[in-house]
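**Student:** prediction below, plus the sequence it came from.
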Amino acid sequence: MPECPNFFEVDGKWVLIFAPLELEDRKAMYLVGDFDYDAGRFFPQTVGEVDWGLDYYAPQVFKDDMGRTLMMGWMESWSFHPWYLGNAKNGQNPHGYVYDCSEIGFNGSISTPRTISVCHDGKLKFDPVPELKTLRKDPRTQYNMMVKAEEKIPVTAGDNVHCEIFAAFDLTQTSADVIGFGLRSSREHETLLEFDLAHGEIIFDRTRSGNKSAVVRKCNLESVRKDELTVHIYMDSTTIELFTDDNRTVMTNCIYSPVESDGLYLYAKGGDTLVSRLQTWGMEKVNQ
């Protein structure tokens, strides 16, 4: 059953965004097509995922005073609610995705705002709003950094917890099968974000992220067929938002690692990779 529908026009096309219930792990989907207003009929032509993450649900779409089509979503899952913990104990939650968020004093948050536009092939792209740049501090930039096979290169991005990361990988100078980021790393906790070039997949591994929702999330990687892979990451205390494939692929996931888990590094498997540009920033608080 689809819920939380949004039906709107953008770039000359009509879009239906909805949250499907009981459709495995698909949290938010879209249809793009044409709408016959007189007949009241929608003719979808393209289908896609709004966000491939485990924790992006019920997105809401609106227009701002500049005419932009904007979207924000709920970053959380039902399985993180205290009452869901009780359901799991009663055997009513077959997945067992449980973390009692009441222990940290809040439950869920709202994603970064994203602009929506239609690509030439009818797919949607979701760009972080440029206003997020006003939160940047402590900028760092590196060029032409070679990451050797099985090597871990430490990275600094503000305090490595509340930060923004942009990386461009030159795939013409890459022999690695997998390139990735170790995020929120410590002796006990770690989140891995991998780009499997051999199989064309993005892999988000939170089996050691500090919550009982210890699962791995995968989706297709379009950029494996291109000369460059760009990766844009926003991290906050309990969330990681990924934008890649020219922002046609987005993945949002929650983690519950302690703030002391602040290690950050780049790595490669099965070969080397050239990072043509790596930019990092810390992020200012918005609730001063």
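**Tutor:** Arrived safely, thanks for sending.
**Student:** okay, CA-based contacts and neighbour counts for the rest of this
**Tutor:** Fine.
**Student:** nearest spatial neighbour of the residue most central in space within the chain, skipping sequence neighbours?
**Tutor:** For the chain, the residue nearest the mean C-alpha position is M251 (2.5 Å; Cα atoms, centre = their mean). Distance criterion Cα to Cα, 6 or more residues apart in numbering; nearest residue to M251, sequence neighbours excluded, is G53 at 4.3 Å.
**Student:** that neighbour against T249, yeah?
**Tutor:** No. Judged on Cα atoms under 8 Å, G53 makes no contact with T249 at a distance of 10.0 Å.
**Student:** all helices of the stretch 101-250 of the chain, in order?
**Tutor:** Counting by DSSP state H, counting those that start in this stretch, no segments of the stretch 101-250 of the chain form helices.
**Student:** try it against this one:
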Amino acid sequence: MSNETMRRAIAQAEQHIAQHAPEVAANAKMRQRYHFMAPCGWINDPNGLIYFRGQYHFFYQFNPYSGFWSMMHWGHAVSDDLLHWKHLPIALAPSESYDNHPQGGCFSGSAIEKDGRLYLMYTGTANNGNGFEQTQNIAYSDDGINFIKYEGNPVIEPPEGVPHDFFRDPKVWEHDGQYYVVIGSQKDGRAQALLYRSEDLLHWEFVNVLFESRGEWGFMWECPDFFPLADKWVFLCSPMGAGERTTVYFVGDFDYETGRFTYTVTGEADWGFDFYAPQTFTDASGRRIMVGWANCWDWMPFWKDWGPTYREGWCGSFAVPREVTLADDLTLRIVPVRELGTIRTPDGTDANMLTLADGAETVLHAGDGVSCELQFVIDLASTSAQRIELTVRRGEPETDGTVLRTIFTIDLQHGWSTIDRTESDDWSRGVSRAPLRLSPDKRELSVDVLLDQSSLELFLDEGAVAQSMNIFAPTSANDITVRAIGGTATLLNVHGYQVENISE
């Protein structure tokens, strides 16, 4: 009976999507062109990312009924190339006492294959009169499309001392025939990651506190991920209460016997304002792929209008899928997946070398300036400029003289990369900063800029720095210029590309 309730909820949601998605696609001006989106409504965390039976599967937090966050479902889509997606029926809908509430539902989780069957492990959030309670639950599918909730749910409940509304986002994996899951939690106001073990994905035992904050890393780690990379382990999360940090990583060692992780290196997976709750998985070739939500909670308080896209009947997209590797210094290198090259065509500036005079603007071209990519390398050995300023999504002067623009600055004098979006549109605010690793013997600095209708993603220094921001400029704001300040600069291998519109 319980799964029949879920099937009815899914049918109702699918009917709403069929009625409203065409209208959203036809009328929305801020829809992304090559980034993953839901057909309509609200989207946040990527869930259950997995390569299963020869296809990539994206599940995601989804409210099909509104551009506001609300009762969470799991949307579902599949792809052959991480770029072109086919939306499938909703995988999970609120239906049980442990996951059915207007401000709860089927929260985030992960996926794993066992004996040819696809299992989803997710957080159920409900309020049955004792405040919000979060538990871990199992659903499974034999065809990878239609899911059944396990009748023995919940399979893990909050342990003693853990607040019942701070126990969520399970990330599951298999090792030597046993299954492990890490869950975000909190104790005494400090973030924790709890480790559990199972032989069948249904019956779990607590192992240890995998990793914990002493206060310096916030009060809750949302969407924790834990995975091996080369000969190390990486703990990835989005910390709450840690300032501007949206996604951080820790690299270190893990002992299966004790269930403890100790780190030696930490860093930011993305320094921008709009990259949150990423999840990783491995594909058939062994690549570690990371996908994040291209938004963040800070600028979307529950009591205010949630921005331009909400008014169009949708909100949220995913950042481009990224490949993650480990550098010799144990920091991560994060770059767009190579598949992105299949949907871009050379269209714009194509120069082996450009010399920028002090203070003079140079116009660059990359496709239509909206759905495009721009790549170049700064020749540090022959550059004397204190900083290089790249202006994108620039429009004609408004009637009051203001000019829409987003300014990306590489400050070579002080070792910073900044993105200033205070003049990008009538909504976005803030300047994000990321440190650059500059040294006297460093000869080049690579720059890769990805633009879409409402986003900007930067990858610097061969992926040592990623920086992602949302902007909501009109299509007419599409000019690109660059200038050197405080000296001259030399740019090498300057290439502009048009990126195809493949999202609808």
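**Tutor:** That came in fine, so what should we check first? Just so you know, these numbers come straight off a predicted model, no measurement behind them.
**Student:** any idea what the TM-score comes out to?
**Tutor:** After superposition, the two chains reach a TM-score (TM-score structural alignment, normalised by the length of the first structure) of 0.92; 277 aligned residues with a Cα RMSD of 1.5 Å.
**Student:** ok, back up a step: map the residue nearest to the centre of the first structure onto the second structure.
**Tutor:** Under the alignment (TM-score structural alignment), M251 of the first structure maps onto Q467 of the second structure.
**Student:** and the helix or strand harbouring that match, what does it pack onto?
**Tutor:** Secondary-structure assignment from DSSP states H and E places Q467 of the second structure in strand 465-470. Judged by 3 or more Cα pairs under 8 Å, 6 or more residues apart in numbering; DSSP states H and E, strand 465-470 of the second structure is in contact with strand 260-270, strand 332-336, strand 455-460.
**Student:** in CSV, list these along with distance to E14 of the second structure and mean neighbour count.
**Tutor:** Formatted as CSV, those follow (distance: least, Cα to Cα, whole Å; neighbours: other Cα atoms under 10 Å):
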stretch, distance to E14 of the second structure, mean neighbour count
strand 260-270, 34, 19
strand 332-336, 32, 23
strand 455-460, 28, 24
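**Student:** dump those strands into JSON lines; add distance to L92 of the second structure as well.
**Tutor:** Shown next, in JSON lines, are those (distance: least, Cα to Cα, whole Å):
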{"stretch": "strand 260-270", "distance to L92 of the second structure": "29"}
{"stretch": "strand 332-336", "distance to L92 of the second structure": "29"}
{"stretch": "strand 455-460", "distance to L92 of the second structure": "29"}
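**Student:** and of these, who's closest to A230 of the second structure?
**Tutor:** With Cα to Cα as the criterion, A230 of the second structure lies closest to strand 332-336 of those, at 11.1 Å.
**Student:** how much does the closest one stray from the first structure?
**Tutor:** With mean Cα distance after the TM-score superposition for the first structure, strand 332-336 of the second structure departs from the first structure by a mean of 1.0 Å once superposed.
**Student:** where does that strand end up in the first structure?
**Tutor:** The aligned range for strand 332-336 of the second structure is 124-128, by TM-score structural alignment.
**Student:** what does the matching stretch contact?
**Tutor:** 48, 112-119, 243, 246-250 (Cα atoms under 8 Å, 6 or more residues apart in numbering).
**Student:** what is the nearest of these to L229 of the first structure?
**Tutor:** Closest to L229 of the first structure, out of all of these and judged by Cα to Cα, is D246, at 8.7 Å.
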